[in-house]
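J.: Predicted coordinates and the sequence they were generated for:
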Amino acid sequence: MKAISTPFLTLLAALALGCLQTAHAQQTTYSQEDSAVTTGELKRLYRYITRANVEEKTLLKLGFWPNAGDRDYTGRPSFRIGLNADVSVERKITPSFSVLAGFDVMLRYNRFRRFDVPYDQHGNGDLTDTDKMVRNLMYAKIGTRYYYSMAKNIRKGRSANNFSGNYAGLQVSKVIVNQTNRRIYDTKTGQTVRTDRINGIGTYDFPVVFPHWGMQRRMGRLGFVDVNAGPEITVPHKYDSAPIFNDGSHFFEKYYKPTVALRVNAVIGLGW
């Protein structure tokens, strides 16, 4: 048996090393990159949800928001709850301007703490008082809105002529239904005496002017969110033959002066 020469062994080692390098070079290397949501993708998702690129010139709205506030009978409440509803239509006149009209419906429930001892409210021997009250109101309203960034967003291709945007608005409303049902009880015996139905009472009967700032967003095909705030200005008028509450007392004549209060609305509802 002949010995293998050193040059031959060197050649075999070189061939084996070359084959290993070739096989290693032919292997496919897989690497997994971390998935990240870009800012552009988030903006596209936001425009999709708010229908920013869908042109809409008319929006029918049905919205709701809770509201326990009450401009009358707040001296002695122990519990109160309410619900407001917005039924309206908004129509674009230009991409930046719209007009709206509709109704605001307000439901109020007040339950007053009963007196622990007999109470003569007017000092005339009458021991009766109110313990529960339900109020139903409906306002007719008209208004206009100026979407101050809409034209610029359309020029930049970020929006279409729709109802998703920030706006400055002016709204005027007047009550057309004002009905109060209140239960009267005897403060001595605790028994219910009667239930009164009263139409047209209190400062709700006066026109209201509401300049405001707000933002409205569409939420998919059938939703919208509308948030606005501003000073609510009540414009009273004086009755010719009687003061406001029609009870023979002139104490309430101070309410003939205009009043200003902060109003905040946050409405979520359906829009078509």
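T.: In hand now; what should we look at? Residues are numbered from 1 along each chain as shown.
J.: only C-alpha atoms for contact and neighbour calcs from this point on.
T.: OK.
J.: okay but Ala168 is in contact with Tyr147, surely?
T.: Yes: using CA atoms under 8 Å, Ala168 makes contact with Tyr147 at a distance of 6.7 Å.
J.: Please compare the first structure with the one that follows:
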Amino acid sequence: MKNALLTLLFILSGIASYAQDSIKVSYSQEPDTLVRQRFIDRYENVFMTKVPTRHMFKVGYQGSEVQGMGINFGYEYKLLPSLSFEAALFAQFSEYNEALADHLLHFNWKQVNIWVNAKARWYYNMNRRIKKGLNANNFSGPYIGFTYDQSVFLRYQYTNTNTGRIGLLYGLQSRFFNNGFVDFSVALFNKEAGANSYVEGSPAFWKPKNYVLGTNLNIGLAIGDWKKTKTAPFCDIIFCDELVKGQWKVQMPNISIGLKNQIVRTEVAYERKLGKIPLSMQGDIGFSLYNNNWFRSSPTRSTSVEGNLQLRYYFLRNFKERRGKSTSDLSGPYAGLLGGYNFNFIKSRYKYQPEFNQNIETRIWNTALLLGYQQRLFKRIFFDASLVYRKSFLVDDTYLGRQKPFLTSKMTMGFTF
């Protein structure tokens, strides 16, 4: 009997085990509610700080009140992570920082001065940034430099052929996307590049009156030994989706300041969006000072203040908005109308011929048609370039309106607030 009970318990336990194994198990998958996100290093995508570079050919527009305006062709080579050397050829269209379109419209290669330049740059914080993983060995960053300019062809036969000039630089150079670069610097030179310096004798190196402090902007195309990288969408980098109703703009100043000669030019503007349509209104005030004391017996000072109102139409904004590529960020191509008023005052003094002293006041009404492109970058930087078809009217001119309209250009870089 006892054996029969044990056998029965064994059979029941086996049946129970079989019943448990026969239970069906099902599996299911649910989609993850977390959306995959892409993190963009905007600074790196624009300025290519983490792309190593050792060679770079540059072709750029150069504008400076000291070195003049023209096209600069340069080659820069990295000898050490913090040290580079550059050789350049500068086709100087003007001794002063004038509009590029004026000279291209009436271009004559016989009127171009040719300069050569040698430059050494010390990127003083490059090694530290490389160690921290913030930078690769390239040409992007602040620097301290030494430069030497020498003319090889001058369109006029000057009496002084000793036109070599040395300078100490402090600047910032950076790559801009795959094939762009920008270089802004402040330099102390031992002589100026204006026409008067060619006429005088060789200026003494040790005399402070022969030194001049000036700014220089060089912006253009760059080709090097880097591989083109896939950057994030343009608008993801420069905040195209930012809604901007108004902005203050301050131009980077153009200066040439010495004891004998001073030039200062700058501009402040405020731009305001008008309603929901792609229109904006801009008011700006520009100031320029030119003080010439090259010849102590006949100093000259010219001061100019100009105020303008612009109506701008960003004609591609609606097209971009429909494709989700932009909002009203006051960036993009535009067409515009300008009206303004300019006041000029020129004062000349002649020590030995006071009868020739002059105090000239000129008031001018300006009208213009504009076609340009403006771009905000990182909320605090802007670039604005335009072609300008301008007509001026002298207020005190007996033959009002005799001035002919002319085509010119304007390029501005600066900061927004």
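T.: Yes, it's here. Here the structure is a predicted model, which is why all the values come from computation and not from measurement.
J.: related to what we said a few turns ago, okay, Ala168 and Tyr147 of the first structure: which has more neighbours?
T.: Neighbour count, other CA atoms under 10 Å: between Ala168 of the first structure and Tyr147, Tyr147 has more, with 22 against 18.
J.: Excluding covalently adjacent residues, which one is nearest to the more buried one?
T.: Among residues not flanking Tyr147 of the first structure along the chain, Tyr167 sits closest, at 4.2 Å (CA to CA, 6 or more residues apart in numbering).
J.: That neighbour and Tyr48 of the first structure: what is the separation?
T.: Note on Tyr167 of the first structure: its distance to Tyr48 of the first structure, by CA to CA, to the nearest Å, is 20 Å.
J.: Counting neighbours, what do you get for the alignment partner in the first structure of Ser328 of the second structure?
T.: Counting by TM-score structural alignment, Ser328 of the second structure lines up with Asn161 in the first structure. When neighbours are counted by other CA under 10 Å, Asn161 of the first structure registers 19.
J.: And Asn161 of the first structure, which helix or strand is it part of?
T.: In the assignment (DSSP states H and E), Asn161 of the first structure maps to no helix and no strand.
J.: To which residue of the second structure is Val37 of the first structure aligned?
T.: Aligned counterpart of Val37 of the first structure in the second structure: Thr229 (TM-score structural alignment).
J.: what about that match, is that helix, strand or coil?
T.: Classification of Thr229 of the second structure using DSSP: H, G, I helix; E, B strand; the rest coil returns coil.
J.: cool, Ala151 of the first structure as well?
T.: What three-state DSSP gives for Ala151 of the first structure is helix.
J.: Would you mind finding the match for it in the second structure?
T.: Alignment note (TM-score structural alignment): Ala151 of the first structure maps to Asn318 of the second structure.
J.: That match contacts Leu279, doesn't it?
T.: No: using CA under 8 Å, Asn318 of the second structure is not in contact with Leu279; the gap is 11.1 Å.
J.: Please identify which helix or strand holds Ala229 of the first structure.
T.: Using DSSP H and E, Ala229 of the first structure maps to strand 223-234.
J.: Tell me which residues are up against that strand.
T.: Applying CA atoms under 8 Å, 6 or more residues apart in numbering, the external contacts of strand 223-234 of the first structure come out as 203, 206-219, 258-272.
J.: Weed out the non-buried ones from these.
T.: Buried by 16 or more other CA atoms under 10 Å: 203, 206-219, 265-271, out of the contacts of strand 223-234 of the first structure.
J.: coming back round to it: quick one: whichever helix or strand comes after the strand holding Ala229 of the first structure aligns where in the second structure?
T.: The helix or strand immediately downstream of strand 223-234 of the first structure is strand 259-271, counting by DSSP H and E. Mapped onto the second structure using TM-score structural alignment, strand 259-271 of the first structure spans residues 404-416.
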